[in-house]
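A.B. asks: starting from these lines, generate the structure:
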Amino acid sequence: MSLRSFRFDPSLTREFIAFGGSLYAGGARRVPPFRREIIRQLSPDFYFYQRAGNDHRRFLAYRAGRVAGRIAAMVNAEIRDGDRLPVGLVGFYECVDDDGVAAELLEAAREWLRTEHGVRRIRGPMNFDFWHGYRFLTKGFDREPYYGEPDNPAYYPEQFELGGFAPLRAWNSIEINGREKLEALIAPWRKRHELLLERGYRFVPATRLDLRKEWPALHGLIDRSFDGFPDYTPIPFTEFKALLSGVGFALAADVSGFVYDQAGRAVSFGVIFRDLAGAVRAMNGRITPLGALRFLSRLRKRRRFNFFAAGSLPEEEARGTGVGRAGFFAMIDESLRRGYSDFIFAQMPKDQPIQAFFRRLKIEPQREYTLYEREA
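C.D. replies: As a prediction, this is how the structure comes out:
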């Protein structure tokens, strides 16, 4: 076996990208990422590579002359440990089911991070930051995947653990099918919603907004809402727009939106996506005329929705208005009114307070995701 390391070498980058597709060839459940998005993220002009203090190195492993694995070692200058020292990251990980190949890749990444940047801790999988791909799926491999879900072979977590990594944080997803449980879930927040309406708060769906004009407000609101979240880092507005443009086709604008306070200030938001896993799978990672036809042919075959993200301004939370719960009620209540009753509440931290409401209804998580860490 041999290893090659590089940064932007065009030929090796093509091999790096191609292996991510060939490894999953024929996988019936796979929802492949769009190839052009991967190319964008690995191109020299991607925003991550322009920021002072950021660095990366890519590695390809070869077995019998063919690519058998890949990994990228990264330093994001804004992700630091408790002593304010940079934390190393490993991402874009793909590997055959061979623990020896995995060990060589992980060790090469560790050695580069330790010797070139002196990091003391390494986390992964994480592609650059909180905003792009991170975490492994660790439970729920038998479930139908949804668009945007971490997707990996079941042996990846074990390869990381054999490489010295241990679980750092965990998230889960909960799927609910049917009106009855959704109505029971939101029932405790109905009065809070009514109270805020009486106080002059407004719950405005995205269909009533010029979203392109609202993007700066949403960018700022998300930035403030997630400030302090583990490993959260802000991204430039240009990259935020690029990410939104890439998923805008899936936005359920009729049930996503903002909450405005009495002064007309956006204080909370919620984002729900239509789960287009089947339609995106049909495109096989490529945006072509044929792929578009396949996408459209499957677009209406599944009416499952993904409650993707929500947040509120910290000062609003500190006031105890309950705007987050009221906004959650408004979104699910409007969804039920429109006949949407199949939901995935996606990638929630296990220690998030809303988990208690699912437990109250005896609804157990069906999927789990894990971020790992090891000493360098």
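A.B. asks: only C-alpha atoms for contact and neighbour calcs from this point on.
C.D. replies: Noted.
A.B. asks: and the gap between residue 18 and residue 92?
C.D. replies: Using Cα to Cα, to the nearest Å, one gets 12 Å for the distance from residue 18 to residue 92.
A.B. asks: quick one, which of these two is more surrounded?
C.D. replies: A side-by-side neighbour count of residue 18 and residue 92, using other Cα atoms under 10 Å, places residue 92 first with 20 against 13.
A.B. asks: could you find the closest non-adjacent residue to the more buried one?
C.D. replies: Excluding its sequence neighbours, the residue lying closest to residue 92 (Cα to Cα, 6 or more residues apart in numbering) is residue 71, at 5.4 Å.
A.B. asks: surely the one you found touches residue 108?
C.D. replies: No: under the criterion of Cα atoms under 8 Å, residue 71 is not in contact with residue 108, lying 9.2 Å apart.
A.B. asks: what touches both of those two?
C.D. replies: The contact sets of residue 71 and residue 108 overlap at residue 59 (Cα atoms under 8 Å, 6 or more residues apart in numbering).
A.B. asks: please generate a structure for the following sequence too, so the two can be compared:
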Amino acid sequence: MSTAALRVVPVQTSGDLRRFVDLPWRLYAGDPCWVPPLKKQVRGALDKKHPFYADGAADREIFLAWRGTRVAGRIAAITNRAHNAYHNDKWGFFGFFECEDDPEAAAALVEAAAAWVKARGCDTLVGPMSPSTNYEAGLLVHGFDTPPSVMMTYNPPRYAELLEAMGLVKAKDLFAYASPVHPKSLERLEKFADRTRRREPDLFIRSVNLKEFSNEVQIIREIYNRAWEKNWGFIPVSEAEFAWLAKDLKPLVDPPLLRIGFIANEPAGFLLAIPDANPALAALNGSMANPIRLLRAMLIGRRRVGLRLITMGVKPPASDHLLRCPSAARVLT
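C.D. replies: Here you go, the predicted structure:
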């Protein structure tokens, strides 16, 4: 670790914002499991014009840790007023955390984030949230030997140690499950789905209609906000923010993989799976501006290597098995 003086300062210039966004490319150099994000999307999530921050619902400050003339780490401090109003608490959040193997720099970054949210009335610091549970959330603590699926977090093993050394403790376990698809499993699932459809004649499930995408998004948003209302960390997603999220996901949407369920013609549940775009994303190396990388990514993207089940939900009082099983069968067959 360098002995150069350490300082943590807010990002105030376009040059420092570029350094903030670009830092992971140096920290993860040579790591075969890291998938570079699109820099445009990172900047978008930090831009206060993003609907996440609209109407004072949230605010943020981003910091760089400097060791002399070298950037050693970064962090975002986030206040989410919508979260605190919904859950009646005083949480502040941190996200976009990246750091060299430098405990002093990591501590200084967390302290800066904690001080910033405390000054705005928060009594607890929670993270990583980049910037909320509707985006990348959590810290990877197991599974460092495989690349993440699309929209899944990834970080070096040392991050848990750096953050726990600051006194941070686990708030919640977040699990990701990987499973191969076996033909016999699909047969059993389809049989169960058929029985469910016969037992529930008012149940109707269809694929999303991309020609009516805006209307479909509103249907899914209404289901999502009802289905997830009691989940840990959830806050209702505004119409503008949900539209923003949907716009980002639309290029990855394959209609048979986005299913909406109705009971007596009333929206009741949905399931969204998307092809795992991370192999193609890795080829882009953070930008779609390079035509050679773009062509390579398009060729890689034609080879479907797996699916990621992004989210699903069933509105109360519909039971989970009523819609999940038929939807999953239709997606996978």
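A.B. asks: where does the TM-score land?
C.D. replies: The TM-score (TM-score structural alignment, normalised by the length of structure 2) is 0.89; 328 aligned residues with a Cα RMSD of 2.5 Å.
A.B. asks: shouldn't the residue nearest to residue 92 of structure 1 be within a strand?
C.D. replies: Yes: with DSSP: H, G, I helix; E, B strand; the rest coil as the criterion, residue 71 of structure 1 is located in a strand.
A.B. asks: now do the contacts for the counterpart of it in structure 2.
C.D. replies: Alignment of residue 71 of structure 1 against structure 2 is given by TM-score structural alignment, with residue 75 as its counterpart. Going by Cα under 8 Å, 6+ apart, residue 75 of structure 2 touches 62-64, 94-98, 109-110, 113.
A.B. asks: so residue 179 of structure 2 sits in a strand?
C.D. replies: No: with the criterion set as three-state DSSP, the secondary structure at residue 179 of structure 2 is coil rather than a strand.
A.B. asks: which SSE is the equivalent of residue 107 of structure 2 over in structure 1 in?
C.D. replies: Under the alignment (TM-score structural alignment), residue 107 of structure 2 pairs with residue 103 in structure 1. Residue 103 of structure 1 belongs to helix 99-117 when elements are defined using DSSP states H and E.
A.B. asks: buried set for that helix?
C.D. replies: Along helix 99-117 of structure 1, the positions that meet the burial threshold by neighbour count (16 or more other Cα atoms under 10 Å) are 99, 101-102, 104-106, 108-110, 112-114, 117.
A.B. asks: same question for stretch 187-199 of structure 1.
C.D. replies: 189, 192-193, 196.
A.B. asks: could you find the closest non-adjacent residue to residue 40 of structure 1?
C.D. replies: Among residues not flanking residue 40 of structure 1 along the chain, residue 46 sits closest, at 6.5 Å (Cα to Cα, 6+ apart).
A.B. asks: before we move on, what about residue 297 of structure 2?
C.D. replies: Once its chain neighbours are removed from consideration, residue 297 of structure 2 has its nearest residue in residue 280; the separation is 4.3 Å (Cα to Cα, 6+ apart).
A.B. asks: tell me the residue in structure 1 aligned with that neighbour.
C.D. replies: Structural correspondence for residue 280 of structure 2 with respect to structure 1 (TM-score structural alignment): residue 279.
A.B. asks: what does the residue nearest to residue 40 of structure 1 correspond to in structure 2?
C.D. replies: Looking across to structure 2 (by TM-score structural alignment), residue 46 of structure 1 lines up with residue 50.
A.B. asks: that match contacts residue 44, correct?
C.D. replies: Yes: Residue 50 of structure 2 lies in contact with residue 44 (Cα under 8 Å); the separation is 6.6 Å.
A.B. asks: overlap of the contact sets of the two?
C.D. replies: None of the residues lies in contact with both residue 50 of structure 2 and residue 44 under the rule Cα under 8 Å, 6+ apart.
A.B. asks: can you tell me the centre-most residue of structure 1?
C.D. replies: residue 133 (5.6 Å; Cα atoms, centre = their mean).
A.B. asks: run through the residues that contact it.
C.D. replies: Contact analysis of residue 133 of structure 1 by Cα under 8 Å, 6+ apart lists 125-127, 150.
A.B. asks: tell me which two in these are the farthest apart.
C.D. replies: With distance counted by Cα to Cα, no two of the contacts of residue 133 of structure 1 lie farther apart than 127 and 150, which are 11.8 Å apart.
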